[in-house]
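Novice: From the sequence below, what's the structure:
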Amino acid sequence: MEKIISSPGKYIQGKGVLASLAKYSLQLGDTALIMSGGMVKSIVTPIISKSFSDAHAAFYMETFEGECCRTEIDRLVAICKAKQIKVVIGVGGGKTLDTAKAVAYYHQVPVVIAPTIASTDAPTSALSVIYTEAGQFESYLMLPKNPDVVLIDSQIVARAPARLIVAGMGDALATYFEARANGCSGNPAMSGGIPTLSALALAELCYKTLLKDGLKAKLAVESQVVTQAVENIIEANTYLSGIGFESGGLAAAHAVHNGLTLLSECHHLFHGEKVAFGTLVQLALENAPLEEINQVLAFCHSVGLPTCLADLGAGDVSKEALMAVAKAACAAGETIHNMPFKVDADAVYGAILVADQLGKRV
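Specialist: Okay, the predicted model is just below:
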């Protein structure tokens, strides 16, 4: 099987780069649909409006309704057709960006991704995670190419609540361990090929960067300042994790996350917070060395990521509910089957309980 590494056409990161959005958009098309939602829209609209006005470029702002679901995607595609949009731009968090990628794919135009938070590795990938209107995981939409441009303004990211960049660290935490498992199994990654040496190296660098700069970045963002640690963690959460997961592969951690979406007790959590616990479950599942597990636990504790079911709000859920999570994680086609050994629901259920007990010790 061939080796494949996938990446966006351009990755741009730095303080104030959102003001350059029109310049990069015009390289792809002369009429842009820009989608963002909630408080994000009020923050970015003045910057974006000035950028496009100064460039004498046509653009339309549209409010994202909050869920990356089929209904919202269809609504936005219809707007693109009506306004003859030539480039789609998503500005905001993971679900906004995944929706923008899906809309651009169905409308068959280029896409620019402008994250305002560093809470997931979604921005760089050729993938949209589709949910139901109720917020439960539905499917992965595999896209034929990565975003044309990813532009992330570190100054805006640093102004967001620290919990968001910490959630991104939780998502990024899984990157190395899932890529390692996938590399051992020899299964194809999300890119369609087996992991390249480059992807595995980026995944490992992602983990090392988290350990080195994670706590310092959290402290800086709590003061709403951009330091080198913040820049490094934004890159780790967004680019290193994005390339690492897509070209290195997913495994048990994200499958457990998908299972956890069944629990209403976990709906208040961000994606990366659930993935962090999923990483601990994966380490328990593969019987990783205790020294390695303790290192991950110590990191999670230092930045405030959940390490046990109680931290997820699920400390009192029933055995039947946890078994339902385990079964969902093992559904046909789930990424847990990229583990280098056979996995079933009983094994996942046991790993959840072990991870919970290990996490309680921190």
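Novice: Could you use CA atoms for every contact and neighbour count after this?
Specialist: Fine.
Novice: roughly how far apart are K212 and I5?
Specialist: As for K212, its distance to I5 is 26 Å (criterion: Cα to Cα, to the nearest Å).
Novice: more crowded one of these two?
Specialist: Set K212 next to I5 and count neighbours by other Cα atoms under 10 Å: I5 wins out with 20 against 14.
Novice: sec struct for the more buried one, please.
Specialist: Three-state assignment for I5 (DSSP: H, G, I helix; E, B strand; the rest coil): coil.
Novice: got the residue ranges for the helices in the stretch 1-150 of the chain?
Specialist: Under the criterion DSSP state H, counting those that start in this stretch, the stretch 1-150 of the chain carries helices at the ranges 21-26, 38-54, 70-83, 94-107.
Novice: Of all those helices, which one comes closest to G170?
Specialist: helix 94-107 (13.9 Å; Cα to Cα).
Novice: What is that closest one packed up against?
Specialist: Applying 3 or more Cα pairs under 8 Å, 6 or more residues apart in numbering; DSSP states H and E, we find helix 94-107 packed against strand 31-36, helix 70-83, strand 87-92, strand 111-115, strand 127-131.
Novice: one more to line up against the first:
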Amino acid sequence: MENYSVFLPCYSIGDDEIYKKIPGICGLYGKTAVVIGGQTAMAKAKESLLAGIADSDISINDFELYGNEASFEAAAALCENAAVQEADMIFAVGGGKAIDTAKIVGDDLGKPVFTFPTIAATCAPTSAISAVYHPDHSYRTVRIYAAPPVHCFMNTRIMVEAPSQYLWAGIGDTLAKYYEPTFSGRGRELEHFNAMGLMISGMCVEPLVRYGKEAMDANKARQGSYAFDQVVLNIIVSTGLVSNLVDMDYNSSIAHATAYGLTTLEQVEKNHLHGENVSYGVLVMLTMDNQSEEREKIFAFNKSIGLPTKLADFGITVDDLASVLDKAASVNDIVVSPYEITRDMFEKAILDLEAFNKTK
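Specialist: Predicted structure coming up:
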């Protein structure tokens, strides 16, 4: 039998009071922390963070900007920072890019990382990877870690006050965390961890369809709710569990390949969010794989919260598809599939989805 270890995310969720759990959880790892994050995120969280560690043995020695991109260069600069070097642990505050940068720093310096998401857009707070970019914002690579951050503290009071576009895109990206692993793993003998990850992936769709619209309404009203909490947990925790359990080969497929294809078009790259693109890719995937009932369900859901269902939603037409199709058919994401996926199949699925839109 192969020897391996699995490390899964730990988390706490609540309002400002949740930060009062910091001393009991983080105190096992040291007494001093440095906060690394985005400017807006740290401003939103600072008062609550300081209140959470008041009258405890934990102290924060500084608040440091992560930079302007999740890059190796930004992480290297932080590793040279005296406050970062002197801290026992790293508190990563903000969205995916800030947290992914802090995870690189923690890994390079051998310091434990604790995450404090201020938006619910990705599973970066609970995943054992960082999406790394070049300083010019072009994609570079994925960095993989032995384990996810030690603990994630989700303050839903802060998150519900964030712009709703982040939750919206997070919902779109999370939908793929069920359809892609189950597609890629279809017909394969799956080890325990992969099989468990695929089972958990079901949590990445049904709660979103059930609570997504209500959660979006709560976010726009800046008013917390049960539905909002459930969607946050699915975006950050359910996807994080799947990401940590399932092999990279099963973590991405047609939906992400479509999204990467779309970003070859400047108007899409500049004006549309990753999760938005992925949600459209899910519909392309369900169309290609002839999952008509699931397509009907996700199509209706996308419509209900304004996620894209057709090319016009991106301001493009079928005449713009050449580079989209070339890119989508060339990425490694589609290599592990139950059948060979070709450029013609992407084209047919997109055109079939366009025709389906006209029936609605």
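Novice: TM-score, when you put one on top of the other?
Specialist: Once superposed, the chains reach a TM-score of 0.88 (TM-score structural alignment, normalised by the length of structure 2), with 353 aligned residues with a Cα RMSD of 2.6 Å.
Novice: which of the helices of the stretch 1-150 of structure 1 is buried the deepest?
Specialist: Sort the helices of the stretch 1-150 of structure 1 by mean neighbour count, taking mean count of other Cα atoms under 10 Å, and helix 94-107 sits at the top with a mean of 25.
Novice: Chain neighbours aside, what residue packs nearest to the residue nearest the centre of structure 1?
Specialist: For structure 1, the residue nearest the mean C-alpha position is T120 (2.8 Å; Cα atoms, centre = their mean). Using Cα to Cα, 6 or more residues apart in numbering and skipping residues adjacent in sequence, the residue nearest T120 of structure 1 is G168, 4.6 Å away.
Novice: What lines up with that neighbour in structure 2?
Specialist: Under the alignment (TM-score structural alignment), G168 of structure 1 maps onto G170 of structure 2.
Novice: Could you check which helix or strand contains that match?
Specialist: helix 164-184 (DSSP states H and E).
Novice: For the helices of the stretch 1-150 of structure 1, give me CSV that also has distance to E292 of structure 1.
Specialist: Below are those laid out as CSV (distance: least, Cα to Cα, whole Å):
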stretch, distance to E292 of structure 1
helix 21-26, 42
helix 38-54, 38
helix 70-83, 40
helix 94-107, 29
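Novice: which stretch among the ones you listed comes nearest E138 of structure 1?
Specialist: helix 70-83 (9.9 Å).
Novice: Can you give the distance of that closest one from its chain's centre?
Specialist: Distance, stretch centre to chain centre, for helix 70-83 of structure 1: 23 Å (Cα atoms, centre = their mean, to the nearest Å).
Novice: Kindly report the same for stretch 89-99 of structure 2.
Specialist: 13 Å.
Novice: Can you name the residues that contact K111 of structure 2?
Specialist: D88, M89, I90, V105 (Cα atoms under 8 Å, 6 or more residues apart in numbering).
Novice: State the distance from the aligned residue in structure 1 for the first one to D148 of structure 1.
Specialist: What that stands for is D88 of structure 2. Residue correspondence to structure 1 (TM-score structural alignment): D88 of structure 2 is matched to K86. According to Cα to Cα, K86 of structure 1 and D148 of structure 1 sit 13 Å apart.
Novice: any shared contact partners between these two?
Specialist: Common contacts of K86 of structure 1 and D148 (Cα under 8 Å, 6+ apart): P110.
Novice: returning to that earlier point: what do we get in structure 2 for the residue nearest to the centre of structure 1?
Specialist: Taking TM-score structural alignment for the superposition, T120 of structure 1 sits opposite T122 in structure 2.
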